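Undergrad: Just need the structure, nothing else, for what follows:
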Amino acid sequence: MNLSSDFSGISKDLGEIKSALKDNIKKDDLTKALENLVKQSDIEQIVTIIVEKLLGTLRNEIKKEVNDKVTEITNKQNTEIQLLKSQNSALSNQLEEQNIRLNSITIEMEDTMNKSYSALSMANYNEQYSRKFNIKMVNFQTENDENLRESFLKTVKDDLDLKLEKRDIVAIHRLRSYKSGVPPVIVKVVNSEGKKQQL
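TA: You can find the predicted model right below:
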């Protein structure tokens, strides 16, 4: 096969294609094809629609995320509020119990104070009553190795002309005195009749 004959065949084929294209493609056809292509305004409109859809989707996602976060924080706060309410209720109950206990202690204290005043009054009365059996003697001279009981009985007999027995004297002793002079003597007799006789 000859190379020059191949080129002439290819050249012939290209010429036929060229003439065929000239016959088939006209200017009107190209204009119609260009009109069918997307216009710039259509592209802007499509881009606008796509952007709006993307923004809407983004807005919805952000809104959902914010709502989820708000719900999470609200739930956490509600849980903490419930815990605080529970603690507050427990503290209120403890305070009420303490108030009840305090009232009870106050009542007991008032009762104890009343009993104490009553006991003090009775003690004062008993002390006064017991003193009616006491005789206090001043300037009762001291002696070496003194026997106060015997000395007292002798003095009462000699000076007051009264006869008392040893059994009539419950106790006798000198009182401590910070003043100069002879310390006084206190004598407790069995009953007040003996005291009246001596007085």
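
Undergrad: When you work out contacts or count neighbours from here on, use the C-alpha atoms and nothing else.
TA: Noted.

Undergrad: Where do the helices of this protein begin and end?
TA: Along the chain, counting by DSSP state H, helices occupy 3-24, 27-36, 40-131, 148-160, 192-198.

Undergrad: So for residue 142, which of these sits nearest?
TA: helix 148-160 (8.8 Å; Cα to Cα).

Undergrad: centre of the chain versus that closest one, how much separation?
TA: Centroid separation for helix 148-160 versus its chain: 75 Å, with Cα atoms, centre = their mean, to the nearest Å.

Undergrad: Mind giving me the packing neighbours of it?
TA: If you count contacts as 3 or more Cα pairs under 8 Å, 6 or more residues apart in numbering; DSSP states H and E, helix 148-160 packs onto strand 169-174.

Undergrad: if we can go back for a sec, just send the helices of the chain back as CSV, with distance to residue 172 and mean neighbour count too.
TA: Converted to CSV, the helices of the chain look like this (distance: least, Cα to Cα, whole Å; neighbours: other Cα atoms under 10 Å):
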stretch, distance to residue 172, mean neighbour count
helix 3-24, 163, 11
helix 27-36, 146, 10
helix 40-131, 13, 12
helix 148-160, 7, 14
helix 192-198, 14, 15
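
Undergrad: Next, the second sequence, to be compared with the first:
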Amino acid sequence: MAEKSGVLKKTPEKEQTKTKKLVQLDLKSAPVSVRKSIVSEKAAVKKPRTSSGDHTPAHDGSTSDQHVNISGDLHQIQQSLTEIRESMVKKSDVKVLVSEILLELKNEIKSEIKQEIVDEMKKDFEESIKNKVKKEFEDKIDEKCKEFETQTKEISEGFNLDFDTLREKLNSQASELRSLNDKLKQCESAAQSAMTLANQNQQYSQKANIKFLNWAEEKNENLRSKLCTILKEAVKMDLDPSDVLAIHRIPGGDGKGPRPVIAKFRNTEVKIAVIKNRSNDKLKKCFTMHDHLTYFNAKLLRNLNGDPRIQSAWYYNGKIFALDEQGRRHRFDILDNVSEKLKRR
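TA: Got it, this is the predicted structure:
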């Protein structure tokens, strides 16, 4: 019982202590008038103590006044405490507010952590993908480069082999070509020589020939007998028919007039004796006489006579001669270059 009474006694003390602490904590937030009244009350209470025999009726009146004042102050304090208690935040509200703040902070922290994790994972993923792609790309490039080098090497070796073979063939063909060119030059030179020689031989065989133009053509004509008659009547020349080895007409001319006549005499002396009368007017009425030139000599003579750099050109004793603008005489062959020939002298 004693213990229970002790507990019962201690409990009011604890409650009083809590009440005092609450009053002390909340006193600063009380109104100014309340704080002043409390201070005045404390000042009024602190009076010197007196013995019980000194109490007088006057003192009893002041004490009753003081009790009235204290009760009023207590009432005001109680009202202030009520106002303070009402204005104070409740524990449940604090819990809710704290919970909301903590939840908001938690969400923000979670969001930030999540974003950081996402960014870090994204960065790591990008870096990983980048490195992987780079490595694969480099591996592919290396592989393709090696394949290209191998193929290039094979092609180069094959090309070198083909090039060596081709070079040998080209060298062989070049040698053959040079040989063929030499042979061609030799053949060309030989052909020119043969052509010149053939022309000279032909012209030499025609050295005793005379070509008659514009000689009237008759039916069943005897050209040998008629030539002897014309020469005797026109120039009083006795020509022995035996001096004319051959005489006949050849295809030629423009097809409108009489065909040309070719006469071959025994020798050049007889031919010269006949042809020196070619300028005779009576003979010109019957025919005109010319040296029987080969085709190439006749062509060369026409070209020289038509060249403005040449004064005159003629045939004599199987050869072609010409005078240039300065009066210098030149001998020409069928294969000569006229311009180069004229520059030499």
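
Undergrad: Could you export the helices of structure 1 as TSV, including distance to residue 167 of structure 1?
TA: Shown next, in TSV, are the helices of structure 1 (distance: least, Cα to Cα, whole Å):
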stretch	distance to residue 167 of structure 1
helix 3-24	168
helix 27-36	152
helix 40-131	18
helix 148-160	10
helix 192-198	11
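
Undergrad: Figure out which of the ones you listed is closest to residue 179 of structure 1.
TA: When these are compared by Cα to Cα, helix 148-160 sits nearest residue 179 of structure 1, at 20.6 Å.

Undergrad: before we move on, back to that, for residue 178 of structure 1, which of the helices of structure 1 is the nearest?
TA: Closest approach to residue 178 of structure 1 among the helices of structure 1 is made by helix 148-160 (20.3 Å; Cα to Cα).

Undergrad: contacting residues around that closest one?
TA: With Cα atoms under 8 Å, 6 or more residues apart in numbering as the test, helix 148-160 of structure 1 has contacts from 162-166, 169, 172-173, 198.

Undergrad: re the thing from before, who wins for proximity to residue 182 of structure 1 among the helices of structure 1?
TA: Of the helices of structure 1, nearest to residue 182 of structure 1 by Cα to Cα is helix 148-160, at 13.6 Å.

Undergrad: and the angle from the closest one to strand 169-174?
TA: Helix 148-160 of structure 1 and strand 169-174 meet at an angle of 100 degrees, taking axes from the mean of the first three to the mean of the last three Cα atoms, to 10 degrees as the criterion.

Undergrad: which one of the helices of structure 1 lies closest to residue 139 of structure 1?
TA: Across these, residue 139 of structure 1 has its closest neighbour in helix 148-160 (12.2 Å, Cα to Cα).

Undergrad: which residue in structure 2 lines up with residue 128 of structure 1?
TA: Under the alignment (TM-score structural alignment), residue 128 of structure 1 maps onto residue 203 of structure 2.

Undergrad: scratch that, residue 64 of structure 1
TA: Counting by TM-score structural alignment, residue 64 of structure 1 has no partner.

Undergrad: give me the stretch of structure 1 that whatever helix or strand residue 63 of structure 2 lives in matches.
TA: Per DSSP states H and E: residue 63 of structure 2 is located in helix 57-87. With TM-score structural alignment applied, helix 57-87 of structure 2 matches no range in structure 1.

Undergrad: List the buried residues of stretch 241-259 of structure 2.
TA: Judged by neighbour count using 16 or more other Cα atoms under 10 Å, the buried positions of stretch 241-259 of structure 2 are 244, 247, 249, 258-259.

Undergrad: Greatest separation within these: which pair is it?
TA: Within those, 244 and 258 form the most distant pair, 21.0 Å apart (Cα to Cα).

Undergrad: hang on, the earlier thing: nearest to residue 145 of structure 1, of the contacts of helix 148-160 of structure 1?
TA: Distance ranking of these against residue 145 of structure 1, using Cα to Cα, places residue 173 first at 13.5 Å.
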